[in-house]
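Q: turn this into a model:
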Amino acid sequence: MDAKIRELTPRMWGQSPTRCIERINVYLRGWSSYFRICTEENVHRLHVWDAHIRRRLRAILVRQKKRPRHLFRHLQERGASVRGAAHSAYCRRGVWYRSNSVGMTVAYRNAWFHERLVSLESTWESLNPRPKLASGQTLLFDP
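A: The predicted structure is shown next:
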């Protein structure tokens, strides 16, 4: 899974982020349908993969704004504070560090990705609904 995500989200993505998200969605839909039978203990790993994919996409967005001042303006237009946008844009650290900085996470919140990107965790929860119990009942065994 990790190698395929790296392949689908290369560092030097030259097309629009929407196109990259479309490619990832195709893969994630197929992957989640094939591996939908997993235990609840492994659902945390799906959450970690979702976060990793979002961070890789944020890194692509940072890389596409080649100059720091362009990234600064873009983050401000998307609602980041001046201080957060400045830290994200003018920080001397690499793209990976800046992809998880305050300015990027405010400008591209998880809700923004939730509208566009397939979530492995929510897909698993929709494919494996929990049994509904009446009030006062307890589940004695795992179905």
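
Q: only C-alpha atoms for contact and neighbour calcs from this point on.
A: Noted.

Q: now stretch 34-45: buried residues?
A: 36, 43 (16 or more other CA atoms under 10 Å).

Q: list the contacts of residue 8.
A: 20, 23, 24 (CA atoms under 8 Å, 6 or more residues apart in numbering).

Q: can you tell me how far the second one sits from residue 111?
A: In this case it means residue 23. According to CA to CA, to the nearest Å, residue 23 and residue 111 sit 19 Å apart.

Q: for the comparison step, fold the sequence that follows:
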Amino acid sequence: MESSTKYLEEKLKLTVNRKKSRTVSVFAIRKFKFLGFTLGRNGSGIYVRVHPKSWKKFKSKLKTLSSRKKCQSIKPSLEEIKVYARGWLNYYGMASMKNNIEDINGWLYHRIRMCIWKQWKLPKTKKRNLIRMGIPEYYAHIAANSRKGHWFSSNLTTVKRAMLKERLINSGFYDLATAYQSVHVNY
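A: As a prediction, this is how the structure comes out:
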């Protein structure tokens, strides 16, 4: 620690915060946080993952960006989500997080469907839009007149079939899983 501090302060002219700084061995400590990453060791070697606090912060920010109160128009919300998620993925792209990204991606699709469902407001508008998206009139009527809340209704099979991933991506949704695969390949 002393030699590192001496090098950083004298040679590189950087200030080291001695209260926060410590030296650890990846082999001695099971997991530790470093710049939002968790470094550790398992049977196949050393791994780099996103720290749980960073995941929580990411999901919280996505939740505010896709809030039901905020998304009067879905296009600006989709653009803000795209900008934030792209920056986050570029920073954490080297970490192993395929399963977590897929979970958050599915959750985010559900949130976007919920926002669109809320935007449509009236049952007749919901029914008309579902029919326009290729859903038979009978099923569109049942889904549109559901008395359940926005979150529940946006997860109905009818609504999911109407708002497929491809349709949402074409309207401007940023698919996290696809973006992660392209970023992670570069590392």
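
Q: more neighbours: residue 23 and residue 111 of structure 1, which one.
A: Neighbour count, other CA atoms under 10 Å: between residue 23 of structure 1 and residue 111, residue 23 has more, with 13 against 9.

Q: give the aligned range of the longest helix anywhere in structure 1 in structure 2.
A: Longest helix of structure 1, by residue count under DSSP state H: helix 43-64. Under TM-score structural alignment, helix 43-64 of structure 1 corresponds to residues 98-119 of structure 2.

Q: average offset between the longest helix of structure 1 and structure 2?
A: Averaged over the aligned pairs, helix 43-64 of structure 1 sits 0.8 Å from structure 2 after superposition, using mean CA distance after the TM-score superposition for structure 1.

Q: run through who's touching the helix or strand just after that helix.
A: The first helix or strand that comes after helix 43-64 of structure 1 along the chain, using DSSP states H and E, is helix 68-77. If you take CA under 8 Å, 6+ apart as the criterion, helix 68-77 of structure 1 is touched by 62, 65, 82, 85, 86, 88, 89, 90, 103, 104, 107.

Q: can you turn the buried part of these into a PyMOL selection?
A: Only the buried members of the contacts of helix 68-77 of structure 1 end up in this PyMOL selection, burial being decided by 16+ other CA under 10 Å:
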select buried, resi 62+85+86+88+89+103+104+107
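
Q: for residue 2 of structure 1, state which of the contacts of helix 68-77 of structure 1 is nearest.
A: Comparing the contacts of helix 68-77 of structure 1 against residue 2 of structure 1 with CA to CA places residue 62 closest, at 20.8 Å.

Q: so that closest one versus residue 54 of structure 1, what's the distance?
A: Using CA to CA, residue 62 of structure 1 is found at 12 Å from residue 54 of structure 1.

Q: residue 88 of structure 1 maps to what in structure 2?
A: Checking with TM-score structural alignment, residue 88 of structure 1 has residue 143 as its match.

Q: now do the contacts for that match.
A: Residue 143 of structure 2 neighbours (CA under 8 Å, 6+ apart): 127, 153, 156, 158, 159.
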